[in-house]
Structure formats: C-alpha cells, structure tokens
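A.B. asks: Build me a structure from this.
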Amino acid sequence: MAERQTADGTVGKALEVLDMVASFERPVRFSEVLEGSPYPKGTLYRLFQTLTNQGMLSFDPDRQTYGLGVRLVRLAHAAWQQSSLAPIARSYVDALSETTGETVHLAQLDNAQVLYLDKRNALKPIEMYSQAGKVGPAYCTGVGKSMLAFLAEDEVARVISQQSFHRFTEHTLTSEAELRADLADIRAKGFGMDREEHEPGIICIAVPILTPRGRVLGGLSVTSTTAQKSLADLAALAPQVQATANSIAVEAQNWRFPDQATDTTRTGT
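C.D. replies: Predicted coordinates for the structure are as follows:
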C-alpha cells in the first residue's frame, strides 16, 4: 500500500487515526483500524504507539484493544470551557426548553458539519439522532442551515462543496441549487426549518446566534415531531427562539467571543 501524503504531516496523520478509532464508538483492535486505514501497517503501528505513549489512546492488554485516552478527556473539557458556547448558553437553553416544553439544541459549525454542543429534552422526550458531542450534516438540519445562511459567501461555498447531499428522507435537499434557495429564504425570514429532512417525523425551527457584526457563533433550535406539532406551531416560536439567541450572543460577545476589527460583514446582515 502506498503511503498517503498529507500536508499536515505526522500531526495530521495522528489526528486521522484518532478520528478512525473514535468512529467505532467502542474499544477497537489494531487490525480493525488497519483494514480501513490509508496508511501502511508499519506507519499505522508507529502512530498507535506514539498516541498511546502520549495518553491520547489507551491500550487494554487483556483484550488487545485500543480506546480514546483520558488525556483527550482533559483536552475536550478545556475546549468545551474555552471555545464552546455551551457554558455561556446553558441557562438560556434550560429556560427555552422549560418555557416551550420542547427539545432544544445548541450547536456550532465544525468545518462543514454541525457539532451539537448541548441538548435539553422535551417534557416528553423523543428519540432522535442528535446528542451533545455528535456531529451531523449541515445541509439537512435546521440548525445547520440557519448557521450556513449567515456565513460570508466564500465560507458558504466552501461548506457547500463539502456536503454529501445524501438523501436521508423523501424531504432531504439533494442539490446545491435546492440548498441555496432554502438559504435565501432563511436569510429573508431570519430562521430556518428542518422539514423532516434528516429524520422522518422530526421537525424543528432554528436560528443563528450572531454577533452585532454578523459573525456566526452558533445556532439554536427547538425540535418536535410531526405527531406532536406542526411546522406552523414551531414557526410561531420564532420570536422566542430569536430572543434567546440574541441573549446568548450578547453574553458571548461580552465574555468570550468579541468581534475583531478585521471582521467582514456577513451575507444577510
């Protein structure tokens, strides 16, 4: 097997290995990762050894399996505290879920995907894919589209170019043209919707969390099911969701995510 080239060198390869191990969502044997790895056995083994020595992977000698290491837990906690909206937004997410009685999601964009930072279940919890720490597609989730709609055009183009446009349901947007039309509608209305685009029966209303200069900090959504609510019911919550997003943005602006003078004006602001 020819060794894959990466512009980020050994560090980039090591991070890819961590992603591969994490993707199994369970302890994994070296041979399982090797089967789907782009790297030769020797290179992959050296990366495993380095990551284990550094505490980024843990090794169970009895089961001969690898898992994510506790050092990653410490780093993840630090990232959550320093770079995430979650600590700032917690009380607002709590209040919005309590007053609406619905499931509330807080998210940020992670490259071309949606990273769910926090979630509060409805009074009657519903089964769905999203959980804090999981990533989802940007093109077919309400919170993803609401953030994407307010990015600068070059960022919009970059993110769209990385979307798979896989059809999850009969309502999924499956082309750039469809997505861009929806983004234009979101900019006009100020909020987006998931019309059963990612999961059957799951609908939501979502808004971006924007700084005064229009920089996208994250997104906020209220989610329900077609058995419990209609899209019109959720749309009626738009002012309340937007007010919550604005409150989060003000606190984030004051304490952790100030606008810089070099920021450029975003599309739709």
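A.B. asks: From now on I want contacts and neighbour counts done on CA atoms only, so please keep to that.
C.D. replies: Will do.
A.B. asks: now for the helix or strand that contains Leu115, which elements pack on it?
C.D. replies: In the assignment (DSSP states H and E), Leu115 maps to strand 113-120. Packing partners of strand 113-120 (3 or more Cα pairs under 8 Å, 6 or more residues apart in numbering; DSSP states H and E): helix 86-100, strand 103-110, strand 135-137, helix 142-148.
A.B. asks: ok, and which of the ones you listed has the densest surroundings?
C.D. replies: Highest mean neighbour count of these: helix 142-148, a mean of 31 (counted as mean count of other Cα atoms under 10 Å).
A.B. asks: any idea how far that helix is from the chain center?
C.D. replies: Chain-centre distance of helix 142-148: 10 Å, with Cα atoms, centre = their mean, to the nearest Å.
A.B. asks: Contacts for the helix or strand just after it, please.
C.D. replies: Using DSSP H and E, the helix or strand that directly follows helix 142-148 along the chain is helix 153-161. The contact list for helix 153-161, computed with Cα atoms under 8 Å, 6 or more residues apart in numbering, reads 111-112, 139, 148-149, 176, 266-267.
A.B. asks: can you pull out the strands in this structure?
C.D. replies: In the chain, the strands defined using DSSP state E lie at 57-60, 65-68, 103-110, 113-120, 135-137, 192-195, 202-210, 216-225.
A.B. asks: how far away is the spatially most central residue of the chain from Leu237?
C.D. replies: Per Cα atoms, centre = their mean, the C-alpha nearest to the average position across the chain is that of Leu115, at 1.5 Å. Applying Cα to Cα, to the nearest Å, the value for Leu115 to Leu237 is 23 Å.
A.B. asks: sorry, back to before: so the residue nearest to the centre of the chain is in contact with Ala86, correct?
C.D. replies: No - Leu115 lies out of contact with Ala86 (Cα atoms under 8 Å); the separation is 11.4 Å.
A.B. asks: Contacts for the longest helix along the chain next, please.
C.D. replies: Longest helix of the chain, by residue count under DSSP state H: helix 238-255. Outside helix 238-255, the residues within contact range by Cα under 8 Å, 6+ apart are 85, 88-89, 92, 96, 191, 205-211, 217, 219-222, 258-259.
A.B. asks: Second chain to compare with the first, below:
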Amino acid sequence: MQTTKSIPAIERAFAMLEALDNSSQSMNIAELSRKLDIPRSSAHSIALTLERCGYVTRDASGRNCMLSMKAYRLGREAAPAGHLADAAFRPMKALSTATQLTAHLAVLDRDQAVYVQKVQGLSLLRFDTHIGKRTNLHCTGVGKVLLSYASQSYQEKYLKQAPFARYTRNTITTASALRREIAKIVKQAFALDDQEEELDVRCLAVPVVSARGEFIAALSVSGSMAQLQDDWLPAGIDLLQKTARQIKPLSGLDMTRDAS
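C.D. replies: Got it, this is the predicted structure:
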C-alpha cells in the first residue's frame, strides 16, 4: 500500500494552533519557536499566515498571538460546547443586565477552564477574557467549581500539581488548602474567587447541571470588590442559581473533558 507523505508546514501550523489553544496566555514568536522547536523565522511565517487567514490574532501589544474567534467558531457547531453556549446566552444576558456584571460560562478541558460564553457587563470594568480563552482552576470562580464537581480521581491527579502559581496574597497554592476549598464549595454549592487571581476583583460562580442532573459547566459573574460586596453575595448566589437552572442544552452532553 502506498504511503502518502505528510506536509511539514501544515503539521507545524496545526501544532501552533494547538499550542495557542492549550495556553491560558497569549504567546509571542520566541515562545512559539521554543514550544514547537522550530526556527523563529518559521514560527513567524506560520503565525503570519494563520493571522492572514483569520485563525490567529494579536493582543493589544501587537506582539503576542492568540486564537481568534474564527478559530473557535470553526468547530463550534459540531461541539457540545456550542449547543451549551447557545442555550446559555439569553439567561446570561438577563443575568448581566440585572447585575450589571460580566457573566461567564466555562467548561473543563484537560487541566484548565475554557470560556464558552461571555456577556459583558454594563459597568466600566472590563475583563481580558474571550470565548475560547483558557484559565486556571485553582484561583478562579469557574475553575474552582469545575474542579470541585469533577471526579475524585481527577481532583487527586490535579492536586498533585501543587504548589500552584500565586497571583495575589489570596491565591490558594497548596494541595491541602485547595482540598478544603473543594469540600466547602461542594457543601455550599457555590465558589468565590476573592481577589485570588487579580486584586480588587471578585468572581462568584455556581454549577450548571443538565436536565438529567449531570454537572456540565460553571456559571459566574465578575466585578470589583465594590460591586460584589459581602452583603450582596446571598442575593447574587440566588440569582446565579436561578439563571443556571434556565440553561438547558441538549441532554447528554459531556462538558467535562478529561474530568474522569
């Protein structure tokens, strides 16, 4: 049987897309060159081609690459996350309007949270998030919910990665502290990112379950400390939980990839 040779340039292009997809941060050409183990000139040419085709975009600095919305939409309709995002948009829009906070919906993919829907709040505070962006599990509201409702075996595997990266003085960095946080989140059915990833920012998150009672995603609202004050949290939790119950995607969707 004749064997057809692969095309190295195409392999490298897809490797670059996968590298950007697996990163929670944008990456510059030097970083992509090291990650893919290819010359910097080759990394630059591939990134430029992908950018011209619309699958890669640049951040505000113009130096770093990240996946574009076109890359995310490429497989969105075929993916369960697409159905979930569509089902969540109207409830999230109402939630954001009622609270004037930014609403996020995230699912678990490997060892990170991935935003699959976002509704920007009306306040002046803007978040550097977008659909398809990855974020940490140990220090974000959606991440801690996703981790807390994953399987026991997944949790233990994740906890072995400790110590976790510290972003503020409030960041949970040890396995023992994160294990206690997981137990608390499951008991109270919500998670609070209390300036754990960014100072003066709070994120309140709750689980989203399917019509069959299966955990599928995490829903959150994010804002400043002034917006998410302690005395507002009980009302915020109630509103988030009501919104989560309104999100009803097609039944049987597995939104917790590699969470077993």
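A.B. asks: What would you report as the TM-score here?
C.D. replies: The TM-score (TM-score structural alignment, normalised by the length of the second structure) is 0.74; 233 aligned residues with a Cα RMSD of 3.6 Å.
A.B. asks: and the strand holding Leu115 of the first structure, how far from the second structure on average?
C.D. replies: Taking mean Cα distance after the TM-score superposition for the first structure, the mean distance separating strand 113-120 of the first structure from the aligned residues in the second structure is 1.7 Å.
A.B. asks: So which bits of that strand are buried?
C.D. replies: 113-120 (16 or more other Cα atoms under 10 Å).
A.B. asks: on that earlier part again, export the helices and strands packed on strand 113-120 of the first structure to a markdown table and tack on distance to Tyr39 of the first structure?
C.D. replies: Below are these laid out as a markdown table (distance: least, Cα to Cα, whole Å):
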| stretch | distance to Tyr39 of the first structure |
| --- | --- |
| helix 86-100 | 36 |
| strand 103-110 | 25 |
| strand 135-137 | 25 |
| helix 142-148 | 32 |
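A.B. asks: which one of the ones you listed lies closest to Ser23 of the first structure?
C.D. replies: strand 135-137 (11.3 Å; Cα to Cα).
A.B. asks: re earlier: just the buried ones among the contacts of helix 238-255 of the first structure, please.
C.D. replies: Using 16+ other Cα under 10 Å, the buried ones in the contacts of helix 238-255 of the first structure are 85, 88-89, 96, 191, 205-211, 217, 219-222, 258.
A.B. asks: what's the spacing between Ala217 of the second structure and Thr99 of the second structure?
C.D. replies: 20 Å.
A.B. asks: And Ala113 of the second structure, by the same measure?
C.D. replies: 23 Å.
A.B. asks: on that earlier part again, hmm, which two among the contacts of helix 153-161 of the first structure are most spread apart?
C.D. replies: Among the contacts of helix 153-161 of the first structure, Glu176 and Arg266 lie farthest apart (Cα to Cα), at 19.8 Å.
A.B. asks: Count the neighbours of Leu68 of the first structure for me.
C.D. replies: By other Cα atoms under 10 Å, 22 other residues sit near Leu68 of the first structure.
A.B. asks: what sits against it?
C.D. replies: 18, 21-22, 56-58.
A.B. asks: how far away is it from Ala86 of the first structure?
C.D. replies: Counting by Cα to Cα - Leu68 of the first structure and Ala86 of the first structure are separated by 23 Å.
A.B. asks: before we move on, what about Asp110 of the first structure?
C.D. replies: On the measure of Cα to Cα, Asp110 of the first structure and Ala86 of the first structure end up 14 Å apart.
A.B. asks: can you check Ala157 of the first structure too?
C.D. replies: Distance from Ala157 of the first structure to Ala86 of the first structure, by Cα to Cα: 27 Å.
A.B. asks: which ones are touching Phe168 of the first structure?
C.D. replies: So Phe168 of the first structure contacts 197-199 (Cα under 8 Å, 6+ apart).
A.B. asks: Could you rank these by neighbour count and give me the top one?
C.D. replies: Highest neighbour count within the contacts of Phe168 of the first structure, by other Cα under 10 Å: His198, with 26 neighbours.
A.B. asks: surely that residue meets Thr172?
C.D. replies: Yes - here His198 of the first structure reaches Thr172: they are 6.5 Å apart, a contact under Cα under 8 Å.
A.B. asks: shared neighbours of the two, anything?
C.D. replies: Cys140.
A.B. asks: Please name the residues that touch the counterpart of Val201 of the second structure in the first structure.
C.D. replies: With TM-score structural alignment as the criterion, the equivalent of Val201 of the second structure in the first structure is Ile202. Ile202 of the first structure makes contacts with 128, 194-196, 223-226, as judged by Cα under 8 Å, 6+ apart.
A.B. asks: again, but for Val221 of the second structure
C.D. replies: Counting by Cα under 8 Å, 6+ apart, Val221 of the second structure has contacts 96, 101-104, 203-205, 240.
A.B. asks: do the same with Leu228 of the second structure
C.D. replies: Per Cα under 8 Å, 6+ apart, neighbours of Leu228 of the second structure: 202, 222.
A.B. asks: Quickly note the distance from it to Val119 of the second structure.
C.D. replies: 17 Å.
A.B. asks: same thing with Arg34 of the second structure?
C.D. replies: 35 Å.
A.B. asks: do Gly141 of the second structure as well
C.D. replies: In terms of Cα to Cα, Gly141 of the second structure sits 16 Å off from Val119 of the second structure.
A.B. asks: same deal with Leu250 of the second structure?
C.D. replies: Following Cα to Cα, the distance that separates Leu250 of the second structure from Val119 of the second structure is 21 Å.
A.B. asks: what sits against the residue nearest to Leu101 of the second structure when sequence neighbours are not counted?
C.D. replies: Nearest non-adjacent residue to Leu101 of the second structure, counting by Cα to Cα, 6 or more residues apart in numbering: Gly121, 4.3 Å away. Listed by Cα under 8 Å, 6+ apart, the contact set of Gly121 of the second structure reads 96-97, 99-103.
A.B. asks: swap the cut-off to 7 Å and go again
C.D. replies: 96, 100-102 (Cα atoms under 7 Å, 6 or more residues apart in numbering).
A.B. asks: what does it align to in the first structure?
C.D. replies: In the first structure, Gly121 of the second structure lands on Ala122 (TM-score structural alignment).
A.B. asks: ok, so what distance separates that match from Gln49 of the first structure?
C.D. replies: For Ala122 of the first structure, the distance to Gln49 of the first structure - Cα to Cα - is 44 Å.
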